[in-house]
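[1] Build me a structure from this.
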Amino acid sequence: MPSSTPPLQSAVARERWRARAQAWLPWVVWAVAVIAEVLTGSDTRLGPVLAAVPPLVAVAHGWRAVLVSGLAATLTQQAFLYVVEAAETGTWTTAMTAMSGVTLASALSAAARVRRERQVQELHDVVGGMQRALLHPLPPELGGYRIAGFYQAAHSDARVGGDFYEALETPHGLRVVLGDVSGKGLPAVDATVTLLGAFREAAYEEADLGRVALVMDRALRRRQRISEDHRFATALIVEAGADGRLRMVNCGHVRPRLVDARGAREVALPTYGLLGLFHLVPKGLPEPVAHTLAPGESLLVVTDGVTEARGERRDFFDLAAFLTGPAPRQSPVALKEALLDALARHTRGHLSDDAAALVLTPGEGGVTRAGGTDARQEG
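    Below is the predicted model of the structure:
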């Protein structure tokens, strides 16, 4: 599951260019002030402009660089004053005191920024490592189906989200889940751990797909009571049989799409309720909806990080338009890569929320149908 594409790489390049610009800006200001001072003569005094150099250095450098820049700016300012015959001792003292104060404040600011960035990076590494351990790469084939997908983290420091997925070959067939925990940060990751653990256990033990959803809901509710963190989650749970038959339970999730050579259509899949909030729904288990994949048909499942990804004009990513366009459909990997590229182009590599998607397609040998019946919606 690659996490970078050419559009994302170009976004990284832009970030690097911006960082270089911030690093060089204070020295450009210093050089311009010196050149302008020399060219304009004694009529125009640009020494005060040099007071901007240490704060600009503090934006991209550490406190040592700020002190060096402050010393350079101070010496340059004193040289400017030296050429002014009217410069008195009081003027020198005032200029020196002001520049020293600005430099000291900028150095303290730079030290605090570096310390904060280090803490954020450490937290991001810890949380990101936890999430990578949870969301291990899916095998290209499992249970007679080809699988492809991606998880793309939002570009927002350590605000890691709660998108999750899993695919397991069980005695009841291939079982897949794609979900999204509300909120971000460590609590969202902790809720993800709870839900994935519940799914991995229930997928093997529970024959009824509705009970798998119920076990996940109960696990999340126990976590809510223990932690007093009342976040919920959406999820789509899929059971894929060897005959191409799918059984699906939608727990408040984005509806899946059926993709074939002609285009795509949304599955008419009713929503039962959000995980962690089943107690607000009338009694009874979620009822799975059945569908049999037609030859050449794939199931595409995404999180709302895909459908609600915003572009430069704050417009949402149009998944329907992407699927009706020239999107490659010859394999799950090709469709996944095309979707990831289109998403990166739309957002210019800056997702505001985590995004995940899965594509499920019958294996190369096709699916077996009892009696050779055609694929139809069955519920």
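[2] Could you use CA atoms for every contact and neighbour count after this?
    Will do.
[3] What are the boundaries of the strands in the chain?
    Remark: strands assigned in the chain by DSSP state E are 141-142, 145-152, 161-170, 173-184, 233-240, 245-251, 257-260, 263-266, 289-292, 298-302, 355-362, 377-378.
[4] Redo these as CSV? Include distance to Leu8.
    Shown next, in CSV, are those (distance: least, Cα to Cα, whole Å):
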stretch, distance to Leu8
strand 141-142, 27
strand 145-152, 11
strand 161-170, 19
strand 173-184, 22
strand 233-240, 27
strand 245-251, 31
strand 257-260, 25
strand 263-266, 26
strand 289-292, 36
strand 298-302, 19
strand 355-362, 14
strand 377-378, 38
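[5] Nearest to Ala133, out of these?
    strand 161-170 (11.4 Å; Cα to Cα).
[6] Show residues contacting the closest one.
    135, 138, 142-143, 151, 153-154, 174-185, 188-189, 191-192, 196, 200, 203-204, 303, 353-356 (Cα atoms under 8 Å, 6 or more residues apart in numbering).
[7] of those residues, buried ones?
    135, 138, 142-143, 151, 153-154, 174-184, 188-189, 191-192, 196, 200, 203-204, 303, 353-356 (16 or more other Cα atoms under 10 Å).
[8] Show me where this protein has its helices.
    6-40, 53-60, 63-82, 89-134, 186-205, 209-227, 304-307, 319-324, 332-347 (DSSP state H).
[9] Quick one: closest of the strands of the chain to Met130.
    That would be, of these and by Cα to Cα, strand 161-170, which comes in at 11.4 Å.
[10] Next, the buried residues of the closest one.
    By neighbour count with 16+ other Cα under 10 Å, strand 161-170 contains the buried residues Gly161, Gly162, Asp163, Phe164, Tyr165, Glu166, Ala167, Leu168, Glu169.
[11] Stretch 42-54 too?
    Quick answer for stretch 42-54 (16+ other Cα under 10 Å): Arg45, Leu46, Gly47, Leu50, Ala51, Ala52, Val53, Pro54.
[12] Second chain to compare with the first, below:
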Amino acid sequence: MTHGRTGRMPDNGSTALQPRLPEPPAWLRWLPVLYVAAVLLLEPVTPVDWPVSFVLVAVPLVAAFAHGPVVVSAATVFALVMEGVLAGTPCCAGRPVGYLLDRHYVASYVCTALVGALGTILAAHRIRRERTLADVRYVAETAQRVLLRPLPHRIGRLRLESLYLSAAAHARIGGDLYEAVPTPHGVRLLIGDVRGKGLLAVETAAALLGAFREVAYDEPGLLEVVARADASMHRRAAWLGGAETAERFVTAVFAEIPAEGDVVRIVNCGHPPPIRLRDGEVRELDSGRPAPPLNLGMLVEEPYHVDTYPFRPGDQLLLYTDGVTETRDASGAFYPLLDRLRSWGPLPPEELLDRIHDDLLAHSHGGLGDDTAALAVCLLPEEPPDA
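    Predicted coordinates for the structure are as follows:
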């Protein structure tokens, strides 16, 4: 698959990522050997005026697809030697020894040497390109870990797991975002989707995450957190300027799970509604009162409101971006998230996101068309006090 993907975010203590060159498939690495073997099998059974050994001129080029310049150079020397051996072996289709220096064979030697030189240059250029690509992907991975830093698996009574898949080729970073912040007011969650793609979307996601991490701890109410985030997005859009200022928006869901009191408070800013999973029941937490995305709140008088839902021990909250539900199969059908959740039954957060991850790739045949993020949060039973 050519799409960047991170799957579940790694632990904070995981080994630092290092640039690695892509490993070519095994069949491509062995292709030069198979190519030479095919020539050796054909040579004895072809007529004298059909010198199949001439096709050995392509061996260096075949080797350049998967190997470095040293191997390509060695393949060139090997091809030259094999051409001479086949041309000077009388047993090959009754060919006399004099064919070794026949002008046609000499021309073949020269062509093989030239193709070998070009193949060596091609292999060196390919290696440089692959190193550059590996460095770019390494930088993207590092930026991903800074922007979407790994979430702790446990915050108080909450068990958390996260998933991120990028549809961008050769990169693992995009405009989808999520965060979880423990505060004196409870654990506050955010998931969002920046309009647009590319570097501007990544910068906007970073700005929103920075604002949320700051205000989530300071503001006593969830509405105040949303208002501050909306103001931050509006200032950023105005600072960027241009005719599309009003179109630079972010859909998002803000959630708050207090340390005491088994409820979840949600402010939905034009985003797909969260899903609560409880004892086999799958319910979208949608109040039916639509709210605008961030940076569009100034268009209505009272843009945002808090909805409160019961959230008992054992309940699970699934936050996700529209990259999940808008993933299409070969026939163009959208991914049926609710049906899948109902058919799978209760699953712990880690297994749930693993199942969604694998099922999305299977549904789309590896052809994700949009960035995808998801956050699963389960409320654990309260631990009894020590005796």
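[13] most tightly surrounded among the helices of structure 1?
    Greatest average neighbour count among the helices of structure 1 goes to helix 53-60 (a mean of 24), per mean count of other Cα atoms under 10 Å.
[14] when you align them, which residue in structure 2 goes with Ala167 of structure 1?
    Applying TM-score structural alignment, one finds that Ala167 of structure 1 aligns to Ala180 in structure 2.
[15] For Gly263 of structure 1, list the residues it contacts.
    By Cα under 8 Å, 6+ apart, the neighbours of Gly263 of structure 1 are Leu323, Thr324, Gly325.
[16] again, only this time at 10 Å
    By Cα atoms under 10 Å, 6 or more residues apart in numbering, the residues touching Gly263 of structure 1 are Arg257, Glu297, Ala320, Ala321, Phe322, Leu323, Thr324, Gly325, Pro326, Ala327, Arg329.
[17] Closest one of these to Ala95 of structure 1?
    Phe322 (61.4 Å).
[18] could you list every residue that touches the equivalent of the closest one over in structure 2?
    Phe322 of structure 1 maps onto Arg340 in structure 2 when the alignment is built from TM-score structural alignment. By Cα under 10 Å, 6+ apart, Arg340 of structure 2 lies in contact with Arg355, Ile356, Asp359.
[19] what do you get for Val177 of structure 1?
    Applying Cα under 10 Å, 6+ apart, the residues contacting Val177 of structure 1 are 164-168, 196, 199-200, 203, 213, 235-239, 248-249, 301, 358.
[20] just to revisit the earlier point, let's have the helices of structure 1 in TSV, adding distance to Lys283 of structure 1.
    Converted to TSV, the helices of structure 1 look like this (distance: least, Cα to Cα, whole Å):
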stretch	distance to Lys283 of structure 1
helix 6-40	46
helix 53-60	57
helix 63-82	62
helix 89-134	32
helix 186-205	20
helix 209-227	11
helix 304-307	27
helix 319-324	34
helix 332-347	38
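[21] who wins for proximity to Val281 of structure 1 among the ones you listed?
    helix 209-227 (11.8 Å).
[22] That closest one against structure 2, how far on average?
    Helix 209-227 of structure 1, aligned to structure 2 and superposed, deviates on average by 3.9 Å (mean Cα distance after the TM-score superposition for structure 1).
[23] how far is stretch 336-354 of structure 2 from where the chain is centred?
    Stretch 336-354 of structure 2 has its C-alpha centroid displaced from the chain centroid by 21 Å (Cα atoms, centre = their mean, to the nearest Å).
[24] who are the neighbours in contact with His172 of structure 1?
    Contacts of His172 of structure 1 by Cα under 10 Å, 6+ apart are Ala203, Tyr204, Glu205, Glu206, Ala207, Asp208, Leu209, Glu239, Ala240, Gly241.
[25] The same query, at a cut-off of 8 Å, please.
    Here His172 of structure 1 is in contact with Tyr204, Ala207, Glu239, Gly241 (Cα under 8 Å, 6+ apart).
[26] Pull up the gap between it and Val53 of structure 1, please.
    Noted for His172 of structure 1: a distance of 67 Å to Val53 of structure 1, by Cα to Cα, to the nearest Å.
[27] Can you tell me which of the strands of structure 1 is nearest to Lys283 of structure 1?
    strand 245-251 (14.8 Å).
[28] residues in structure 2 aligned with the closest one?
    Using TM-score structural alignment, strand 245-251 of structure 1 pairs with 263-269 in structure 2.
[29] which outside residues touch that stretch?
    222-223, 226, 251-258, 290-294, 304-312.
[30] Swap in 6 Å and give it another go.
    251-257, 291-293, 306-311 (Cα atoms under 6 Å, 6 or more residues apart in numbering).
[31] What of stretch 292-309 of structure 1?
    With Cα under 6 Å, 6+ apart, stretch 292-309 of structure 1 has contacts from 244-246, 256-260, 316-317, 353-361, 375.
[32] Can you tell me which of those are buried?
    Buried among these by 16+ other Cα under 10 Å: 244-246, 256-260, 317, 353-361.
[33] which residues does Leu380 of structure 2 contact?
    Neighbours of Leu380 of structure 2 in contact, by Cα under 6 Å, 6+ apart: Arg157, Leu158, Pro313, Gly314.
[34] Most neighbours among those residues, which one?
    Neighbour counts for those peak at Leu158, which has 20 neighbours (criterion: other Cα atoms under 10 Å).
[35] what does it align to in structure 1?
    By TM-score structural alignment, Leu158 of structure 2 lines up with Tyr145.
[36] residues touching its match, list them.
    Counting by Cα under 6 Å, 6+ apart, Tyr145 of structure 1 has contacts Thr361, Pro362, Gly363.
[37] Next, work out how far apart it and Gly241 of structure 1 are.
    When Tyr145 of structure 1 is compared with Gly241 of structure 1 (using Cα to Cα), they lie 9 Å apart.
[38] Just tell me the aligned range of stretch 58-75 of structure 2 in structure 1.
    Taking TM-score structural alignment, stretch 58-75 of structure 2 hits residues 52-69 over in structure 1.
[39] Ends of the matching stretch, what's the gap?
    10 Å.
[40] contacting residues around it?
    The contact list for stretch 52-69 of structure 1, computed with Cα under 6 Å, 6+ apart, reads Ala23, Pro26, Gly70, Thr103, Ser106, Ala107, Ala110, Ala111.
[41] Apply 10 Å and report the result again.
    Contacts for stretch 52-69 of structure 1 (Cα under 10 Å, 6+ apart): 19-30, 50, 70-75, 99-100, 102-115.
[42] which among the contacts of Tyr145 of structure 1 gets closest to Glu312 of structure 1?
    Comparing these against Glu312 of structure 1 with Cα to Cα places Thr361 closest, at 33.3 Å.
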